[in-house]
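Q: Predicted model, plus sequence, below.
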Amino acid sequence: MTWDDAQTRNHVTRVEALIAALDALPHDAARARATETVEALVDLYGECLARIMDRLAGHPDAAALTEDLAGDELLDHLLLVHDLHPQPPEQRIRRALEEAGNGARLLSLESGTARIELPATGGCGSGTAAAATAVEAAVRRLAPEVDRVETVSVAAPAPTQPLIPVDALLSGLRTADGAPQQVGAG
């Protein structure tokens, strides 16, 4: 049975609700046993996934296969949950920034803090705030191990003026009406 992305998201939401409901169980022993059971299943499936990833590592197309696995939203998150993701956080952050599509770039990732450069949008700043929020959400989705996202807004550089404008160079070579003057004709 293969679910489409919508079915998968619905199932993830259902599982999250079921796990959250464990806290509402009236008996401490039942709550503890149910939580322990869920944790044991997650650990078991994590071990199975780790063995799959180990086997893939020896495959001649390992890089392409692991990238393909990481490209699937559900598998991507599962690999993250079990600390098995084939891409380092920096690569996933850059992918998140590309997906956000606002010209942001990763400046650094140190001690769990990602510093992101955002191009200034001009105006009152609400565009920059919205871009920062979108970037942070994208980074947290693909690199949840990042503790903090700092955005730095950078204004676009002003266009440079030529040292000598072309019009100044040609001013002596034009007639009074602006038409090019014939040079060397005589």
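A: On my side now, so go ahead. Residues are numbered from 1 along each chain as shown.
Q: contacts and neighbour counts: CA atoms only from here.
A: OK.
Q: the longest helix in this structure is where?
A: helix 28-57 (DSSP state H).
Q: what's the following helix or strand after that one?
A: Going down the chain from helix 28-57, the next helix or strand is helix 62-70, by DSSP states H and E.
Q: Which other helices and strands does that following helix contact?
A: Applying 3 or more C-alpha pairs under 8 Å, 6 or more residues apart in numbering; DSSP states H and E, we find helix 62-70 packed against helix 28-57, helix 73-81.
Q: Let me know which of those helices is tucked in deepest.
A: helix 73-81 (a mean of 17; mean count of other C-alpha atoms under 10 Å).
Q: So which elements touch that helix?
A: helix 62-70.
Q: Give me the contact list for the helix it packs on.
A: Residues outside helix 62-70 that contact it (C-alpha atoms under 8 Å, 6 or more residues apart in numbering) are 53, 56, 57, 75, 76, 79, 85, 86, 87.
Q: Measure how buried residue 10 is and give me the count.
A: Residues within reach of residue 10, counting by other C-alpha atoms under 10 Å, total 11.
Q: What strand or helix carries residue 151?
A: Counting by DSSP H and E, residue 151 is found in strand 148-154.
Q: take the one below as the second:
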Amino acid sequence: MTDRPRLDERTVAGHLELLEELLSGLEATPGPTAERALDAIATLAEVYGEALARVMDRATAASPELGAALADDVLLAHLFVLHGVTTGQAPASEPGAAFIPLDTLARRPATARAAP
């Protein structure tokens, strides 16, 4: 489906561990630059969450089996949890679990916090 090489499960797990370390380090970094970076990550997560929700809406409407298959994929299930996308199915792992810290991506960007 794509020309780029695919990541195997072990590589994905390694990337996710690295991402967790990087996000934790960024959260521990004081100052406005770190705050802006975290706001950018949160905004990106919010937009990608909406994109994932739209994919699930369309996939499930076209084929409930396709929606179920997407929700059953371990990596996708973690993305859905991370981005707050409800799939109607329990994640393949423990409920509410995600590979990377939810609080980092769940924070509201400064622009959203400042809005009335």
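A: Structure received. It should be emphasised that the depicted structure is a prediction, and the values quoted were computed from it without experimental measurement.
Q: May I see the helices and strands packed on helix 62-70 of structure 1 organised as JSON lines, with distance to residue 128 of structure 1 added?
A: JSON lines is the format used below for these (distance: least, C-alpha to C-alpha, whole Å):
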{"stretch": "helix 28-57", "distance to residue 128 of structure 1": "39"}
{"stretch": "helix 73-81", "distance to residue 128 of structure 1": "28"}
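Q: what's the closest of these to residue 22 of structure 1?
A: Across the helices and strands packed on helix 62-70 of structure 1, residue 22 of structure 1 has its closest neighbour in helix 28-57 (5.9 Å, C-alpha to C-alpha).
Q: That closest one: how far from the chain's middle?
A: What separates the centre of helix 28-57 of structure 1 from the centre of its chain is 27 Å, taken as C-alpha atoms, centre = their mean, to the nearest Å.
Q: Give me the mean distance between it and structure 2.
A: When structure 2 is overlaid, helix 28-57 of structure 1 sits 1.1 Å from its aligned residues on average, using mean C-alpha distance after the TM-score superposition for structure 1.
Q: State the span of structure 2 onto which that helix is aligned.
A: For helix 28-57 of structure 1, the aligned range in structure 2 is residues 31-60, judged by TM-score structural alignment.
Q: Can you classify residue 20 of structure 2 as helix, strand or coil?
A: Assigned state for residue 20 of structure 2: helix (three-state reduction, DSSP: H, G, I helix; E, B strand; the rest coil).
Q: Closest one of the contacts of helix 62-70 of structure 1 to residue 37 of structure 1?
A: Closest to residue 37 of structure 1, out of all of the contacts of helix 62-70 of structure 1 and judged by C-alpha to C-alpha, is residue 79, at 20.6 Å.
Q: Map that closest one across to structure 2 for me.
A: Checking TM-score structural alignment: residue 79 of structure 1 goes with residue 80.
Q: do you know how far its match is from residue 97 of structure 2?
A: 10 Å (C-alpha to C-alpha, to the nearest Å).
Q: Same question for residue 112 of structure 2.
A: Distance from residue 112 of structure 2 to residue 97 of structure 2, by C-alpha to C-alpha: 26 Å.
Q: Same drill for the two, tell me which one is more crowded.
A: Ranked by neighbour count (other C-alpha under 10 Å), residue 112 of structure 2 and residue 97 place residue 97 first, with 15 against 11.
Q: Which residues are in contact with the more buried one?
A: The neighbourhood of residue 97 of structure 2, defined by C-alpha under 8 Å, 6+ apart, consists of 78, 81.
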